[in-house]
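K.L.:
Quick one, fold the following:
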Amino acid sequence: MTDQKVSGFSTRQLHVGTSAAPATPRALPIHLTAGFTFDSFEQGVAHFGEGTGYGYTRIGNPTIDAVEAKLADLEGGTRALLVGSGQAAVSTAILALAGAGDHIVSSTHIYEGSRGLFLDLLPRLGISITFVDDIANIDAWRAAITENTKVLFGESISNAANLLFDVSAVAALGRECGIPLVVDNTFATPYLFRPLEHGAALSVHSASKFLSGHGSVIGGVIVDGGTFDASLHAARFAHLVAPSRLGGASFAEKYGADTFTGYAKESVAPRLGPTISPLNAFLIAQGAETLSLRVREHSRQALALARYLADHPAVESVDYVGLAGHPNHALAQELLPRGYGSVFSFTLRGGRDAAAHVVNNVQTFTHMTHLGDVRSLVLHPESTSHAFRTPQEREEVGVHPGTLRVSVGLEEIDDLIADLDRVL
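P.N.:
Got it, this is the predicted structure:
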């Protein structure tokens, strides 16, 4: 309010007590507001003309900006964009790079939400997809690339066979062909592995998982490595190097090495609207402050549980990259020196009935479709996350009738082993 004195109750209940005293909090403040006031006519003009300051949370918010800076730094990137979910992060990243008439090459071993996006929605927008089954075969990736390929996509650690993605090899192929590699790094987290340091152009996360860590919020993030110069590939990314529709600077001119996230933040996310709540952003930042502590313990416990299961007579196989028998174990020792992650799957000899018995009778493990929680979780992929794949497609990614996926939490390892030992 100004110096004008008002007496109306309705006016006072709206305007009095809405301005906090200036202060410098040690914890990140939550700017839980739809929009921000302009101090002058000129400030509003500058905001919309030059992008300075804040006007509306869908476009920018100080809390969200601070969390973006934190996550970009942890991932070894130059800029980040925080959005409403991990699925929104994948969608926004893809739509920043590809449009009608374009093509994507992806690993078969990806999250079902991403696979559904690629198979069911993107074709309706005129974007085609080719999947690579043998993700370790660089010649298979090369053979899948066409003149209109705009994105290579994979996951650092796959679900459910726990396969490692050779980011360096595929990123090198991408640079050779002028195509950015986008890596979903949710399972590994930046504490265990940073794809941008291995040549990926963009790293995406479901921040709902390990970054927040407590199963309380939904969010997603795209982190730019700042290494892919779109201006060098003008024919492939015309929408990034062309002048604006009003004749102004192109996105490549405005954002340089951060063109991808600059375009995503200015043109894709604000228009599609996957805005994250500042409160959720704050909680993700709170979780990220203990990321190393949690993931280190998650990994230690998962390895102990995987070793126990590998020796159990009821268990046919364990797909955990931390075990010596896993096909990618040697690569994991090179790429994941801090630990092998929390999530893995194991297959029971008794098939689906045995899996159902375990799910229905465990007590310390929680049955739910989530991962990266401080609590240990269990899921039957064949009937849930991978239900929309054919039996053959499930077999190809390591999902069998008796397969269970676990996300190992922070309970006492003896309690987790005892819970499974009782029901196996």
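K.L.:
can we go C-alpha only for contacts and neighbour counts from here?
P.N.:
Will do.
K.L.:
Quick check: what element follows the longest helix anywhere in the chain along the chain?
P.N.:
The residue-count maximum for a helix in the chain (DSSP state H) belongs to helix 291-310. Next helix or strand after helix 291-310 toward the C-terminus (DSSP states H and E): strand 315-319.
K.L.:
sorry, back to before: mind giving me the packing neighbours of the longest helix of the chain?
P.N.:
Helices and strands touching helix 291-310, by 3 or more Cα pairs under 8 Å, 6 or more residues apart in numbering; DSSP states H and E, are helix 189-192, strand 315-319, strand 343-348, helix 413-423.
K.L.:
go again using 7 Å as the cut-off
P.N.:
strand 315-319 (3 or more Cα pairs under 7 Å, 6 or more residues apart in numbering; DSSP states H and E).
K.L.:
what is the orientation angle of the strand it packs on with helix 291-310?
P.N.:
150 degrees (axes from the mean of the first three to the mean of the last three Cα atoms, to 10 degrees).
K.L.:
another one to check against the first:
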Amino acid sequence: MSDASKLGFDTLQIHAGSAPDPATGARQTPIYQTTAFVFRDADHAAKLFNLQEVGYIYSRLTNPTVAVLQERVATLEGGVGAVCCSSGHAAQIMALFPLMGPGKNVVVSTRLYGGSITQFSQTIKRFGWSASFVDFDDLGAVEAAIDDDTRAIFCESIANPGGYITDLDAIAKIADAAGLPLIVDNTTASPYLCRPIEHGATLVVHSLTKFLTGNGTVTGGCVVDSGKFDWSASDKFPSLSAPEPAYHGLTFHETFGPMAFTFHGIAIGLRDLGMTLNPQAAHYTLLGIETLSLRMQRHCENAMRLATWLQTHPAVAEVTYAGLGSSPYHDRVARICPKGASSLFTIRLKDGYDACVKLVDSLDLFSHVANLGDSRSLVIHSASTTHRQLTEEQQVAAGAGPDVVRFSVGLEDAEDLIADLDQALAKASA
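P.N.:
A predicted model of the protein is given here:
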């Protein structure tokens, strides 16, 4: 393929990482549904296991179909490499795994998906890790939360559920000053709307399940490495800067340079955690990415139409969509997400919790599911579902209070969606 740096996004989303199959000439990337791969000879096998040669050993580690997806997502994000895994939650653990250790902490935004809040506030404690939750609009609070045991800063580019846009440039400056990697979950934006590496992110994580696949068929995750962080600048990241006993003292950063994190993610992360993405799921995601730009344009257009209509509805107290001029995050759209503010936003109903439940139950075209980024329009009452495990204070801080309903606007005719909302709101406020 031609030099990727000279090709446009629409071209790369179709061609990056792929070529006609050398054995058959198949133009679409085949599904390599195999567990293992035959070695040429004993010497070839030894070199692969010693990380002296790149190739395929076992599909828990590497697979040709998954490899194409990794290169495509990395290219679209402007990274040097990527590691795909079984889900977005797996990607978050994979991103932290080489960085953390017992007693270490990560500074995270309060505006996160409810499952991520639980993962950071509860689950990672079992590894001896901890998280400090901070409002990332308060830059002083972010700086104050960093201590000698902090090993990363984590946020979402466009936060789920409210569609809030994080000032990535400002957070990246804080991370750089502290000598810490910035990890950005770019699921809601996708690389079409936002490229966090261009704003200073070290690592980008995705739930492939959402916009990248775009059709609600598979679960998957991905960690993209910018290749720009100096893992040897301090002694904070020994997994990457110190000799690795499992590979006879090999030092990942010294050996692999900008690709150190990516190789560690495969050789250690996938080897030992086993959070593998299956090749059929990778194939579906590759198909979805081919139309990413077209879908995101329509998602954003429809979301703007619906948000504009909803902000004038008498039953609605507030609409959080950053694309609206009334949003406090509107000024960040042009700088962080210049092609649109995504399809995700929330509304707050004047009649509270019960009205939210009635609204969800009264919609016809909107599917009531715990997902986002589908071609279909989706709705959920986060306080009673995805954020149910949180306290009301945590729900409000995350933008998922009891009187809030979240929408992921799909690709349908906008007038049909508005008509569905109109009848459902009438029933909810009756």
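K.L.:
Mean distance between the longest helix of the first structure and the second structure after superposition?
P.N.:
With mean Cα distance after the TM-score superposition for the first structure, helix 291-310 of the first structure departs from the second structure by a mean of 0.4 Å once superposed.
K.L.:
which residues in the stretch 251-400 of the first structure form helices?
P.N.:
251-255, 259-263, 269-272, 278-288, 291-310, 329-335, 351-361, 391-396 (DSSP state H, counting those that start in this stretch).
K.L.:
Which among those helices is found nearest to residue 199 of the first structure?
P.N.:
Nearest of the helices of the stretch 251-400 of the first structure to residue 199 of the first structure, taken as Cα to Cα: helix 329-335 at 13.5 Å.
K.L.:
starting at the chain centroid, how far to the closest one?
P.N.:
The chain centre lies 22 Å from the centre of helix 329-335 of the first structure; the measure is Cα atoms, centre = their mean, to the nearest Å.
K.L.:
Average offset of that helix relative to the second structure?
P.N.:
Counting by mean Cα distance after the TM-score superposition for the first structure, helix 329-335 of the first structure comes out at 1.6 Å.
K.L.:
how about that helix: buried residues?
P.N.:
Residues 329, 332, 335 are the ones in helix 329-335 of the first structure that count as buried (16 or more other Cα atoms under 10 Å).
K.L.:
Could you dump those residues into a markdown table and include distance to residue 281 of the first structure?
P.N.:
Formatted as a markdown table, those follow (distance: Cα to Cα, whole Å):
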| residue | distance to residue 281 of the first structure |
| --- | --- |
| 329 | 35 |
| 332 | 31 |
| 335 | 29 |
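K.L.:
And what about the residue nearest the centre of the first structure, helix, strand or coil?
P.N.:
Central residue of the first structure (Cα atoms, centre = their mean): residue 205, 1.3 Å from the mean position. Assigned with DSSP: H, G, I helix; E, B strand; the rest coil, residue 205 of the first structure falls in the strand class.
K.L.:
So what does it match up with in the second structure?
P.N.:
Aligning on TM-score structural alignment places residue 205 of the first structure opposite residue 206 in the second structure.
K.L.:
Which position in the first structure pairs with residue 84 of the second structure?
P.N.:
Checking TM-score structural alignment: residue 84 of the second structure goes with residue 82.
K.L.:
Repeat that for residue 65 of the second structure.
P.N.:
Match for residue 65 of the second structure (TM-score structural alignment): residue 63.
K.L.:
if we can go back for a sec, return the most buried member of the helices of the stretch 251-400 of the first structure.
P.N.:
Mean neighbours per residue, mean count of other Cα atoms under 10 Å, is largest over these for helix 259-263, with a mean of 25.
K.L.:
thinking again about what came up before, just so I know, which of the helices of the stretch 251-400 of the first structure lies nearest residue 414 of the first structure?
P.N.:
Short answer: helix 291-310, nearest of the helices of the stretch 251-400 of the first structure by Cα to Cα, at 9.2 Å.
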